[in-house]
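Chemist: give me a 3D structure for the following:
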Amino acid sequence: MDIFFLDLSKVNEIYLESHLVTEEKKEYISKINPRQRKIQVFYSDVFIKYLMLKKYNLGISEIKIFQDPFGKPYLYQGQYQFNISHSGKYLICGISKNPVGIDIEQMKSENVIRSKDIFWESEYQDIFLTIEKEREIRFFKYWTLKESYLKWLGTGLSESLKSIEFLNIDSRFIKYRLDKKFNESTPSFYSIIFDSDYVLSICGDFMNEKKIRIYEVDKFELNSFFQ
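Modeler: Purely as a prediction, here's the structure:
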């Protein structure tokens, strides 16, 4: 599995004339303010196309992106599956030959939610009964793990975050318990602190893929592609 990330704080340009942007998307992006949001939407749209063309050597005619009934994007008749997430200054994309779910969140104390509608009792206690300096990290680890699972499943937040209960988020091999209706699925999970104040979590078939590789996409490489 390959993970690619782009630091959007280093990017100032958008290329609406690019052949990778549909006319419908051009019109939508042109109306967006502020500019930073415009940049975020533009690169979220073209990042996977850029990666498929430059990193996986697909032809432009092979890159047809559709959305399933839950809004999850997928490549039509493609050999690769992907998932995208963004938070703060980072845009991140996971690519695999198997289903993948990925979530990145910037850790902000004001976003920590005390709710037993989101967490199982064991998870809630693990977050809120821990020492204060660890609380934020644990909250966002649980949150991103749950989000990555729902994105892997393909349902997004149409399913409850309580459809999965995590049992040991600090272990290399993260254990979990699923809602009965999903108990035939057996994904693996990976979660790390990313750039000191972000949490990145991934859900996928790591047993078959053996390794997770993380790459930064340089803004100069990306910009030269559009010029």
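Chemist: can we go C-alpha only for contacts and neighbour counts from here?
Modeler: OK.
Chemist: name the helices or strands packed onto the stretch of helix or strand Glu105 belongs to?
Modeler: Secondary-structure element containing Glu105, defined by DSSP states H and E: strand 101-106. For strand 101-106, the packing partners by 3 or more CA pairs under 8 Å, 6 or more residues apart in numbering; DSSP states H and E come out as strand 81-87, strand 90-96, helix 132-153, strand 198-204.
Chemist: just name the most buried of the ones you listed.
Modeler: Stretch with highest mean neighbour count among these: strand 198-204 (a mean of 24; mean count of other CA atoms under 10 Å).
Chemist: next up, for comparison:
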Amino acid sequence: MKLKAHRVNILNIKYLNIKEMDSITYELLKSEASKERREKASGYVHIEDAYRCICAELLLRVCYEEFTREGLVPKILYERYGKPYLENTDCFHFNISHSGEWVVIAYGDKKVGIDVEKVSDEMEEIAPVFLTKEEFKKIENLETVRKSALLTKLWTLKESYVKYRGTGLYTAMKAFGVMDDLEQSQKPGVVFHTEKLPGNYYLSVCSEDERIDMQEVRLKDLTGSILQKRGA
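Modeler: Take a look at the predicted model:
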């Protein structure tokens, strides 16, 4: 996996699929993670949560090293409402999301928010919690499959926006809309972008950059890099 030159005014997105994770791969990846991350992963009941926990840190390391050309990732700190950032670093902004088989990170020189979710019929149950009245009216008569997909897409768009702002769920998502050309007039200066990932997932990102570069990182990229460093 070749590193790219440091670029500004472009939002970078890396996405990693963990579906093919096995115990040998996991143990190798975990051995490369920080002590804090290993301890956090060990506390999960479901092994898939541990996979995502470890992979999120290692994928962030890839993003940081590529963008800054520095090998040591600063300590992760958290803002008032839980948004992560790196200590003593103002030129590298990032945001992480994971769901099911995907771990995704958006990063660049400006603040950003990202979310990934698998399309689910359960979104219809919580729709009144995150849709405006106008949005709800527009989708209530759609057939189930289309409605589930659109609701999931809208959820990821709204999540990406509140994560961009750094307010998380402290911002009522039904208080703002993202339909009708994403209602940019209500959110000046930000750009939304949505992609469909394999496995019926939606990825949405909110940033200040119009240009986006997406790159898939594979498990074998991570393990290969580790083994290369160790001279194996």
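Chemist: how big's the offset between the strand holding Glu105 of the first structure and the second structure?
Modeler: Superposing on the second structure and averaging over aligned pairs (mean CA distance after the TM-score superposition for the first structure), strand 101-106 of the first structure comes out at 0.6 Å.
Chemist: re earlier: can I get the helices and strands packed on strand 101-106 of the first structure in CSV with distance to Asp218 of the first structure?
Modeler: Listed next are these as CSV, based on distance: least, CA to CA, whole Å:
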stretch, distance to Asp218 of the first structure
strand 81-87, 17
strand 90-96, 12
helix 132-153, 25
strand 198-204, 19
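Chemist: out of these, which is closest to Leu53 of the first structure?
Modeler: strand 90-96 (13.1 Å; CA to CA).
Chemist: okay, and that closest one goes to which residues in the second structure?
Modeler: Residues 102-108 of the second structure are matched to strand 90-96 of the first structure when aligned by TM-score structural alignment.
Chemist: equivalent analysis for stretch 137-149 of the first structure, please.
Modeler: Counting by TM-score structural alignment, stretch 137-149 of the first structure corresponds to residues 149-161.
Chemist: how big is the offset of that stretch relative to the first structure?
Modeler: Looks like 0.9 Å for stretch 149-161 of the second structure (mean CA distance after the TM-score superposition for the first structure).
Chemist: mind checking how far that stretch is from the chain centre?
Modeler: In terms of CA atoms, centre = their mean, to the nearest Å, the centre of stretch 149-161 of the second structure is found 13 Å from the chain centre.
Chemist: if we can go back for a sec, pull the residues that contact the match of strand 90-96 of the first structure.
Modeler: 8-19, 52, 55-56, 59-60, 63, 67, 91-98, 112-116, 205 (CA atoms under 8 Å, 6 or more residues apart in numbering).
Chemist: check stretch 144-155 of the second structure too.
Modeler: Here stretch 144-155 of the second structure has contacts from 117-124, 127, 130, 139-140, 178-179, 194, 202-204, using CA under 8 Å, 6+ apart.
Chemist: with stretch 46-63 of the first structure instead?
Modeler: 20-21, 75-76, 78, 82, 93.
Chemist: where along the second structure do the helices fall?
Modeler: 23-32, 35-42, 47-68, 123-130, 133-139, 144-165, 219-229 (DSSP state H).
Chemist: winner for burial among these?
Modeler: Here the criterion is mean neighbour count by mean count of other CA under 10 Å, and of the helices of the second structure the winner is helix 144-165, at a mean of 22.
Chemist: map Ser188 of the first structure onto the second structure.
Modeler: Checking TM-score structural alignment: Ser188 of the first structure goes with Val191.
Chemist: how about the contacts made by that match?
Modeler: Val191 of the second structure neighbours (CA under 8 Å, 6+ apart): 184, 206-210.
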